[in-house]
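**Student:** can you look at this prediction? I've put the sequence above it.
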Amino acid sequence: MLKKYILFAALTALCGTVSLQAETLNVANLGALPDDGIDDTEALRKAVQFCKENPNTVLEIPAGIYRLRDEAAVQLEQDAMSSKMGRSTEPIIYTAYYPYAKGLDFTGTKNLTIEAKGATLMCEGWMEPISLDNCENITIKGLTIDYKNKPFSDGEITTVEDEAFEAVFNDERELTEKTPFLRAIFWQKDEDRMWPHPVYFPEIEKVEGKKVRFKTKIDKSLLGAGIGVIHSFHFRPAILILRSSQVTLNDVTIHAQPGMGIVGFLSRDITMNRLSVVPSEGHILSSNTDATHFASCSGTIRFDGCKFQGHQDDATNVHGYYQTIMEVNGEKARLGITHQAFTHAQV
């Protein structure tokens, strides 16, 4: 009887060990192949669903470019770029619970490692590329996030007059008088740094192809300088970390985002090792607003060896919120956030 008990205990321990072993899934097995020009969204989302249903997964994304496209996100980008929502989209799309597209939604995933060294998600449409909501013990390694159509335009100043200047932009897409030019920054090539005086809402006089004439006065020393103009202010982040814990980003790069780079909200213990929010080659801008932003978090938020350049607001913010007592019932109170801007996660 004792021998049988020992054998049963050994088998039970063995089975328990096997169940905790990590499963490995390569996105190529689901049809996501890099650099083939084919939309990889469906295959990548199938991989995400597998990770949700199978804790302790190692998700392999081989090096190369993967297309991540969402039709609702594409429509939003088109509406924003044609000023259908007004000159600035922020009062509409950066509001509480405004519907938005999630590229890869990992909500509820536990114990996941994403091995993505050299892999780039090339986003099509204004979206939230990576959503980590109610997640635990997530590690992302080596992933890059970029956009096919940047949420900004950049180029070079070719003419500076007393009350106007002209610039030629690098965009492949068409620029028109309806294109929202919200804030212009200037890059001093000889100093390799940003000019300290941006121009908000520069007035557009004429657009001819890639050449834009601005009816705005700037310093004449900026002739030949680089120029970058964002087409949105706040929207969704490239990576949302919401109600999650033990999230680690190793060697993650964000080249562009029509909003912030990373937003953490109501989360605990976030580590960023060698995070880079920087422009891609040939560009001078990265995220359209903050590179990172953390609110109402706990535990430790750690930056180690990170690099920030070209982001159009703070490198990071860490804060809480003032809350309003909405209702008192005995010893209990219901609190709410009544500030017009709500939370930076907007959820």
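**Tutor:** It's in. Numbers count the residues shown, from 1 in each chain.
**Student:** make it CA atoms for all contacts and neighbour counts henceforth
**Tutor:** OK.
**Student:** ok, which stretches of this protein are helices?
**Tutor:** With DSSP state H as the criterion, the chain has helices at 2-20, 41-53, 71-81, 90-93.
**Student:** buried set for the second one?
**Tutor:** Translated: helix 41-53. By neighbour count on 16 or more other C-alpha atoms under 10 Å, the buried set for helix 41-53 is 41, 43-52.
**Student:** likewise for the first one?
**Tutor:** Neighbour counts over helix 2-20 (16+ other C-alpha under 10 Å) mark no residue as buried.
**Student:** who are the packing partners of it?
**Tutor:** Packing contacts for helix 2-20, counted by 3 or more C-alpha pairs under 8 Å, 6 or more residues apart in numbering; DSSP states H and E, involve no helix or strand.
**Student:** how about the spatially most central residue of the chain, what does it touch?
**Tutor:** Nearest residue to the geometric centre of the chain (C-alpha atoms, centre = their mean): Ala238, 1.1 Å. By C-alpha atoms under 8 Å, 6 or more residues apart in numbering, the contact set of Ala238 is 127-130, 145, 254, 257, 259-262.
**Student:** correct me, but Ile254 touches Val277?
**Tutor:** Yes: using C-alpha atoms under 8 Å, Ile254 makes contact with Val277 at a distance of 4.7 Å.
**Student:** which one's more surrounded, these two?
**Tutor:** The neighbour comparison of Ile254 against Val277 (other C-alpha atoms under 10 Å) goes to Val277, with 30 against 27.
**Student:** before we go on, here's another structure to hold up against the first:
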Amino acid sequence: MTNSKLWIISILLLLNYPVLFANQIISVADFGLKPDSRVNSVPYVRKALEACRKQPGSTLFFPKGRYDFWPQYTVEREYFESNTTDNNPKTLAVLLDSLHNFTLDGNGSSFVMHGRMQPITLDHCSDINLKGFTIDWDIPLTSQAKVLKVTPDYFEIEINTHESPYIIENNNLVFVGEGWKSKLWSIMEFTSDTHLVAPNTGDRIGWRNYHAEEVSPGIVRLSDPSVAAFYPKEGNWLVLRHNERDHAGIFLYHSQRINLEQIDVYHSCGLGILSQYSQDLSFNKVRVVPNASKNRILSGHDDGFHFMGCGGFIRIEECEWAGLMDDPVNIHGTCVRIVEILSPTRIKCKFMHEQSQGMEWGRKNEKVGFIENQSMRTLGTGTMTSFEPLNKSEFIVEFQAPVPNSLKVGAALENLSCTADVEIRNSFFGSCRARGLLVSTPGKVIIENNIFESSGSAILIAGDANQWYESGAVKDVLIRNNTFRYPCMSSVYQFCEAVISIFPEIPKPDIRYPFHSNIRIENNKFYLFDYPILYAKSVDGLSFVNNTLIRDTTYQPFHYRKDGITLDACRKVIISGNRAEGNVLGKTIRLHDMKPGDLKLRNESFFQLRNKP
């Protein structure tokens, strides 16, 4: 080989030249699948994936266009998915099963689903890169309508019948799709101009006892005298919730080192992207937002990104959420209740929430925390030697050493091995039905340079072993350089006590045993139309420092809390260096069940203590 050729090859190696030295590229076109053909893509993609399995390090490439996925030829498999209705088996459009070192490159293509199905599933995979595609339905599992007319007795809405076919059945509005039908059970109202959740509407209307009648094709009249005072505003948009959550959009299960980038999930049958018992996950420029090209207000059926029992490191960068019917991001574990102590080392447990039943809660050598559920105090830890399912609801766990003598029936177990460090940066939490970010993990958490427009609390740090059984006392959380815009806390939802709400469910708080610890809220901007800024319960080590508080008058204040900061059974709290612009309402601090000296006000010119501990 000549020196010139060697020189060229050396330069190409340095540049990581994509043609000569790329991994094997396998196109779906090689198997007869053409974009925009509207044929069922499922069997073609299955064949292409089998070819990729034989070529480690390969890329499955889609020529840009539309690809339709129908239930025929899909794989059906039983999965017990967290926070998801147990409708099994799940219908899987694209299944990556025990696949490693693989890239799926959509090249900007649209993946369009038909019927109730899970678009993409990763089961026991590693080193996977998913990129460059959108997920949507022509007939979504949620609907929307424009409010045409409002009177004291009824209001009329206009429905796009091509996108959301419906019938009137027993005076109920019932939507019909590709192999399913479901009736309206809840309504969310969005403003006509900003597409934000209309202020002070939220979950206050149940819509279980309404009366529906068709005025003309696509025009439906709804009436319910019991909620007539809460009829929507003429011209606004309604998201009509009718189906149940039974499939995720993308499901990451027992997988590791997974990267998602430049993906738009416009809709899903349930949670947008569910990661369960997976670790080392990266999300870059992934959006769960309405499909603007279809004039949609709605996006996902429920949460945007949902993480249950995940470990390692979770990185979320430059992502976006809007129009969801639940929280953009929720990170947590699952507590289970002790129903019987069989021996000093064997415990019978039960999943207490119906949407957690059937999960593989633990594995050998994983670390478990023993939680006294009234005070939420951790009594000790143990190491599992076995996990034995008895049925979907109950299982037996055995430990290397005897459990604490103080552990009683009714207490809870928490899997401490399935927890993650988290970084969320440069992302946009748009207006959705509930809160913005829920985080419950003892790992290191950084929430930085994000924008929040959540209709409820922007950030909720919860945790409980009594109702939702979502576990994870935080130990190290930094909330820094974020912007909380005026839509935050414009409606009240569960646990939404302030823009930042630290609200573990503790029946009997004990100041000696705080649940959360080491939370720092620094150098953020809050645009506030109402009073409550921060609510914190049972925290050891909390600081609210050098934040800028700016009065906004877009909405009228309505919240029942009239203090800017409320502290309940907290220790080692520092409030320092915060400054206000304009007539910010929440000037006072209220304390509950705290000792003298638990709060330090340092160089603080804005906040004033309302009551002494």
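**Tutor:** In hand now; what should we look at? Bear in mind the structure is a predicted one, so any value in this text is a computation, not a measurement.
**Student:** kindly provide the TM-score of these chains.
**Tutor:** The pair, once superposed, lands on a TM-score of 0.81 when counted by TM-score structural alignment, normalised by the length of structure 1; 308 aligned residues with a C-alpha RMSD of 2.6 Å.
**Student:** returning to what we had before: intersection of neighbour lists for Ile254 and Val277 of structure 1?
**Tutor:** 261, 286-287.
**Student:** nearest residue to Arg38 of structure 2 in space, please, no chain neighbours.
**Tutor:** Once flanking residues are discounted, Arg38 of structure 2 sits nearest to Asp68: 5.6 Å by C-alpha to C-alpha, 6 or more residues apart in numbering.
**Student:** what's the local residue count around that neighbour?
**Tutor:** Using other C-alpha under 10 Å: Asp68 of structure 2 sits among 21 other residues.
**Student:** over to Tyr321 of structure 1?
**Tutor:** 12.
**Student:** structure 2: which residue goes with that one?
**Tutor:** Taking TM-score structural alignment, the alignment pairs Tyr321 of structure 1 with Thr334 from structure 2.
**Student:** which one is its match nearest to, not counting chain neighbours?
**Tutor:** Glu470 (4.7 Å).
**Student:** looks like the one you found contacts His332 (just checking).
**Tutor:** Yes: contact status for Glu470 of structure 2 versus His332: in contact at 5.9 Å, counting by C-alpha under 8 Å.
**Student:** what sits against the alignment partner in structure 2 of Thr253 of structure 1?
**Tutor:** Mapped onto structure 2 by TM-score structural alignment, Thr253 of structure 1 lines up with Asp264. By C-alpha under 8 Å, 6+ apart, the contact set of Asp264 of structure 2 is 133-135, 286-289.
**Student:** flag every buried residue along the longest strand anywhere in structure 1.
**Tutor:** Ranked by number of residues, the top strand in structure 1 under DSSP state E is strand 152-160. If you call a residue buried by 16+ other C-alpha under 10 Å, then strand 152-160 of structure 1 has these buried ones: 152-158, 160.
**Student:** now that strand: which residue numbers in structure 2?
**Tutor:** Going by TM-score structural alignment: strand 152-160 of structure 1 matches residues 142-150.
**Student:** which residues touch the matching stretch?
**Tutor:** Contacts of stretch 142-150 of structure 2 (C-alpha under 8 Å, 6+ apart): 155-160, 164, 231-243, 296-298, 301.
**Student:** what is the burial count for the aligned partner of Thr120 of structure 1 in structure 2?
**Tutor:** Thr120 of structure 1 maps onto Ser110 in structure 2, with residues paired by TM-score structural alignment. Ser110 of structure 2 has 22 neighbours, counted by other C-alpha under 10 Å.
**Student:** thought Ser110 of structure 2 was touching Gly132?
**Tutor:** No: counting by C-alpha under 8 Å, Ser110 of structure 2 sits too far from Gly132 to count as a contact (9.1 Å).
**Student:** not counting its neighbours along the chain, what's nearest Phe169 of structure 1?
**Tutor:** Gly155 (4.0 Å).
**Student:** what's around the residue nearest to Thr334 of structure 2, how many residues?
**Tutor:** 24.
**Student:** measure it to Glu388 of structure 2 for me?
**Tutor:** In this view, Glu470 of structure 2 and Glu388 of structure 2 are 21 Å apart by C-alpha to C-alpha, to the nearest Å.
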